[in-house]
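1. Sharing a model that was predicted from the sequence below.
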Amino acid sequence: MAEDLRTAAAGQAKRLKCSSSNQEAEKKEENGHQAKRFKGDQEDGEDQNKKLQKRKIVLLMAYSGKGYYGMQRNMGSSQFKTIEDDLVSALIRSGCIPENHGEDMKKMSFQRCARTDKGVSAAGQIVSLKVWLINNILQKINDCLPAHIRILGLKRVTGGFNSKNKCDARTYSYMLPTFAFAHKDTDPQDETYRLNKETLEKVNQLLACYKGTRNFHNFTSQKGPKDPSAKRYIMEMSCEEPFVREGIEFAVIKVKGQSFMMHQIRKMIGLVIAIVKGYASESVMERSWGEEKVDVPRAPGLGLVLERVHFEKYNRRFGNDGLHEPLEWLDEEEKIAVFKEQHIYPTIINTEKEEKSMLSWLDTLPIHDFNSTVSKLQVSDGNAKNSDLEASDGCDDDSD
C-alpha cells in the first residue's frame, strides 16, 4: 500500500513538472522567444533533405538583364546585383541547396554556360549544379524568383558534367533598329527609315565574311595578334527580315560560334554598321583580321540576347544511353517564345525608345578614325569601361 502511494506521488510530481515546462515554453513564445523552435523546424527540414542524395542537373534559364550587372555573381560586391545573386537566393529559399552553398558556389559544383554582361538578356542560358531534387522543384524555385527571371526546364546530367566546358557552340541574337543601317549621306537618320532589300543583302554579305576561323584580336581587349586564343570559329551569321514594333522598324542578327570573347559580337556588328552607313570602307574588315591594330567600334549592349547553347558531342555520347536525356529543349520552345515576348522584346524596344541608345551611339561613329590604329574614342571608351566596372561583355564565355 505504501509503495503504491509513493508511485502515485512520483507520477503526479512528474506531470506537474511537465505541465510547468509547457507553461514556461508557452510564456516564452508569447514574449517573442520563438526562434529556437523555428530553428529546430528549419533543421528538421534540412535533415529531411539531407536524406535525399544531391544530383547533378542543368537548369534552362531565361531572364531580362536590365538593371543587372551581368550574369556572374561578384562575391563581396553586393551593390552590383547580378542574375546569379537572385538565382542562388531562390535555390536556398526553395530548399534545393543548403545555405552555406550560397557562400561558396563550388560546393554545389555551379557553372554557367556563358557569362552575360551588364543589361544583356538570355532566352536559353544553361547552368549546371548539384541540388536536392525536391518535389515540384521548378515551381518552388520560380516562386522565389522575380517574374523577369524564369527556370523553364530541368534535366539530369552525368556527375562530371560542366555546362561551360561541355558546350560546343553558342547562338546569340542582336535586335537593333534598322535606322542603324541608314546611309549617313542619303537616308533619314531616324525612326522613319525602312530597310530596303538591297541594303539587307549588303548587310548579309558583310556578316557572311565573318564565317570561318578568323583572328579577332581587334574585336576584343587585351589580346594581341599573336595570341592563339584570339582565333575564333564562326559557324553562322546573318540578319533576318525586318519587322515594325511601336512605330520603329527592327531587325534581328543571329550569330552562332564555337565561343566568343569579351566585346566580340558587339564589335563585329559595330564594324558592319560603320561600313553600311558609309563611315568605313569594306577593306577595314579585311585589315581587322591582320596583325595591325584597327579601331573597331562597339555597338550598344542593348539588344544582345543569349538565344541558346549547343551540346552536340554530349548528346551523341550520353543522350541515348538510357539514363540521361539529350540536352535539347523542344518541349520548352513555346515557353521560351512567350518569355521573350513578355520580358525581353518589350524591354529592348521600350529602352530604345526612352534612352535612344542606338541613336546616341551612332553619333559617335564620326569620331572613329578607321584609317589609323588608335582613336580618341578608344581612350575615352577605356576610361568609361573602367568607371563602369564592365568586367565582361554580353558574350564573354571564356575569359575566366
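-> Thanks, I have it. Predicted, not measured: the structure shown is a model, and the values here were computed from it. Numbering: from 1, shown residues only.

2. hey, let's count contacts and neighbours off CA atoms from now on
-> Noted.

3. Which residue ranges of the stretch 151-300 of the chain form helices?
-> Using DSSP state H, counting those that start in this stretch, the helices of the stretch 151-300 of the chain run over 197-208, 264-277, 283-288.

4. Run the angle between the very next helix or strand once past the last one and helix 264-277 for me.
-> Same thing as helix 283-288. Note on helix 283-288: by DSSP states H and E, the next helix or strand toward the C-terminus is strand 304-310. Taking axes from the mean of the first three to the mean of the last three C-alpha atoms, to 10 degrees, one finds that strand 304-310 is oriented at 120 degrees with respect to helix 264-277.

5. alright, now check it against this:
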Amino acid sequence: MIRATSFFRINPSRRLSIPQISKSTKMDDTKPIDDQTRDELIATVGRLQQKCTALKAESSKYEAMAQKFLRASSAKKRKLKIFDPETTHQRRIALKVSYFGWDYDGLQDNAGLSDSIEKILFLALRHTKLLVADPDDLTYSKCGRTDKGVSAFSQVFCMKLRSRIHVKDENSLNEQGNGSVNPSDDITNHMTVDTTDNDVAPINADSTLTEFDYCQVLNRVLPREIRVLAWSYVNDPEFSARHNCVGRIYKYFFPRGTLDISAMNVAAKKLTGTHDFRNFCKINVRERLVYVRELRDLRIDPYITQGSGDDGEYQMCVATITGTGFLYHQVRYMMSILFLIGQGLETDDIIDDMLDVEKTPRRPQYGLTAEYPLALYDCKFDTLEWNLSAEAQIRIQEDLQKIWLSLAVKTSIARSMMTKFSDDMKLRTDDSEGHKDADGNISRFLMFEKWSRKQYRKILTRQTANSLEEKISHLENKRKRKHESAEETSE
C-alpha cells in the first residue's frame, strides 16, 4: 500500500488527473488520510475540490445579493432624505453671479428656453438642497435682465435659501441698518448655529459664523461659464435686487478699426443726463409707459491690458455706460448711433434730434449692434456686504484662468492666420499689384445693417415706427374691442 505522504514526496511536481467521481464510489470520511490507498486519496481530493467549487459559487451568489441589498438600501436612504421647509431654517440671501452669456438663451427663464442662466442656476440650487422654499414664498428678485448672448461680470439675485444661522431677534439685526451680517461682526448673541446639516460645506474656519459656503457649494455643480462670486445676508423684508440697486454699469467691447473715437466721445456726452430715450430702445407699451432715464456717464476708452499697446485697427476699445436703470436694448441702440457717427456717416447733431421727442416722435428704423460684446459690469447696492471664502476665491480664479487661456490661444491663432493669409497674397503678386487689403473698419461686423458708404441713407430720412402715443392708443382700442366682445358673448 502506498502511503499518501510517500506519494507526494516521490511525485512533488506531478499534476494529478482527477477522475470523475461516480455515485458508486464509496467515500469513507472517517478513514485517516494516511491509511487511504492511492485511488481513495485521489477520490478524496476530487470530492474536496468539488465542494470548494460549490462553496465558492454559493459565496459569490450571497456576495452579489449583499451588494444589491446595499445599493438598494443606499438609494432608499437618499430617496427618503427630504428637507421639510417647515423644519429647515431659511433666510433671504443675495448672490452675486458672473456668467459668459454667449452660448446661453439670456438670463430670464421663459417658456421654450432650455439654456437660460436663470434655469441653470435654479437647477443647481435645488440639486444642492439650498433652495427648498415654496415658489410662491421665494421672495425672488434679480437686478437686471440680460438678453441672449449678453454676459455679466456682476449680476445679483435675491431669494430665500437654507441657512445654518438662526436669527433669534431679526429686529435687533435690522437696527444695524447694514442689511447683511459680516463674519467679523460680534453678533453671535443674536444667533444660534444649526450643525445638523452637514451635507453642505461651511465657510472658512476662521469665521465667527459657520454658515454654508454658498459660492463653493454652487460652483461645484454649475457650468464653468457661470460662477457665484459672493453672497450676502438680506435682513430688509422689502429689499429688491431690482429696485434697491443704486447704480448699474454696462461695458461694450469692440475693435477700433477706422472709427473716430474722439467724435464718438463728443456725441456720447450729449447722451448723458436725464432724457426721454424712447428713440433709443424697443418700445413695449404693455410693460412700460415711461421712457425717461438718467444716464450718468458714457465714455469710450482704449482697452489696454498689461503688455498691450497700440495695435492699430485691432486695438480693442470699451464703452462704459453708467446709469440708474436702462430700457430694453437701450445700450445696443445707443452704440449703433455712436458707431455710425464714428464712421462719419452721421454727425453728433442726430443725438439732439432723437432726444427731442417733439421733433422726432417716431423712432427711425435702424439696426442694433451685436449682443456678444455687451456685459453687465457691475450692480451697486448700499445695504449689502459681500462674503467669499478663501477656498471659493481660489477656485473661481482658476476657472476664469482656464477660460481665458482657451480664448486667448484661439484669438492668437486666428490673428496669426489672418496675418499669414495677407502675407501670402502679397507674395503671389508682383510688388503687391492686384493685392487689396480688406476694409480696415472691422467694427462694421458688429452692426446689423448692410450698407455701403455710397448707398447709406441718413437715419432721419428713413421709415419710422409708430409713436409711443399711437402704440398706447392702439393697445387701448384693442382692449376695448376685446372687452365689448366678451360682454356680447356673455349676453
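-> Sure thing, it's come through. On a predicted model such as this, the values are computed, not experimentally measured, just so you know.

6. Could I get the TM-score for this pair?
-> The TM-score (TM-score structural alignment, normalised by the length of the first structure) is 0.67; 313 aligned residues with a C-alpha RMSD of 3.9 Å.

7. Identify, out of the helices of the stretch 151-300 of the first structure, the most deeply packed stretch.
-> Of all the helices of the stretch 151-300 of the first structure, helix 264-277 has the most neighbours on average by mean count of other C-alpha atoms under 10 Å, namely a mean of 23.

8. What's the local residue count around the closest residue to residue 119 of the second structure other than its chain neighbours?
-> Leaving aside its chain neighbours, residue 119 of the second structure sits nearest to residue 109 (5.5 Å; criterion: C-alpha to C-alpha, 6 or more residues apart in numbering). Residue 109 of the second structure is flanked by 16 other residues according to other C-alpha atoms under 10 Å.

9. Repeat that for residue 70 of the second structure.
-> For residue 70 of the second structure, the count of nearby residues is 12 (other C-alpha under 10 Å).

10. ditto for residue 118 of the second structure
-> 17.

11. wait, it sits on residue 105?
-> No: because the distance of 9.7 Å does not satisfy C-alpha atoms under 8 Å, residue 118 of the second structure is recorded as not touching residue 105.

12. Aligned to residue 330 of the second structure, what sits in the first structure?
-> The alignment partner of residue 330 of the second structure in the first structure, by TM-score structural alignment, is residue 264.

13. what sits against the residue nearest to that match when sequence neighbours are not counted?
-> Spatial nearest neighbour of residue 264 of the first structure, excluding adjacent residues (C-alpha to C-alpha, 6+ apart): residue 219 at 4.9 Å. Taking C-alpha atoms under 8 Å, 6 or more residues apart in numbering, we find residue 219 of the first structure in contact with 263-265, 267-268, 296.

14. One more: residue 90 of the second structure?
-> So residue 90 of the second structure contacts 133, 160-163 (C-alpha under 8 Å, 6+ apart).

15. Inside strands: which ones of those residues?
-> Residues of the contacts of residue 90 of the second structure located in strands (DSSP state E): 160-162.

16. and residue 390 of the second structure, how many neighbours does it have?
-> 12.

17. correct me, but residue 149 of the first structure touches residue 60?
-> No: the pair residue 149 of the first structure / residue 60 is not scored as a contact, 10.9 Å apart, by C-alpha under 8 Å.

18. still on that earlier bit, the residue nearest to residue 264 of the first structure corresponds to which position in the second structure?
-> Using TM-score structural alignment, residue 219 of the first structure pairs with residue 280 in the second structure.

19. State which helix of the first structure is the longest.
-> Assignment by DSSP state H gives helix 2-30 as the longest helix of the first structure.

20. residues of the helix or strand following it that come out buried?
-> Moving toward the C-terminus from helix 2-30 of the first structure, the next helix or strand (DSSP H and E) is helix 35-50. For helix 35-50 of the first structure, the neighbour count (16 or more other C-alpha atoms under 10 Å) marks 46, 49 as buried.

21. In the second structure, what range does the helix or strand just after helix 35-50 of the first structure match?
-> Of the helices and strands lying after helix 35-50 of the first structure in sequence (DSSP H and E), the nearest is strand 54-63. Mapped onto the second structure using TM-score structural alignment, strand 54-63 of the first structure spans residues 90-99.

22. That stretch vs the first structure, average offset?
-> Aligned to the first structure and superposed, stretch 90-99 of the second structure gives a mean residue distance of 0.6 Å (mean C-alpha distance after the TM-score superposition for the first structure).

23. What's the separation between the residue nearest to residue 264 of the first structure and residue 357 of the first structure?
-> 20 Å (C-alpha to C-alpha, to the nearest Å).

24. Quick check: whichever residue in the first structure pairs up with residue 343 of the second structure vs residue 365 of the first structure, distance?
-> Aligned by TM-score structural alignment, residue 343 of the second structure pairs with residue 277 of the first structure. According to C-alpha to C-alpha, residue 277 of the first structure stands 10 Å off from residue 365 of the first structure.
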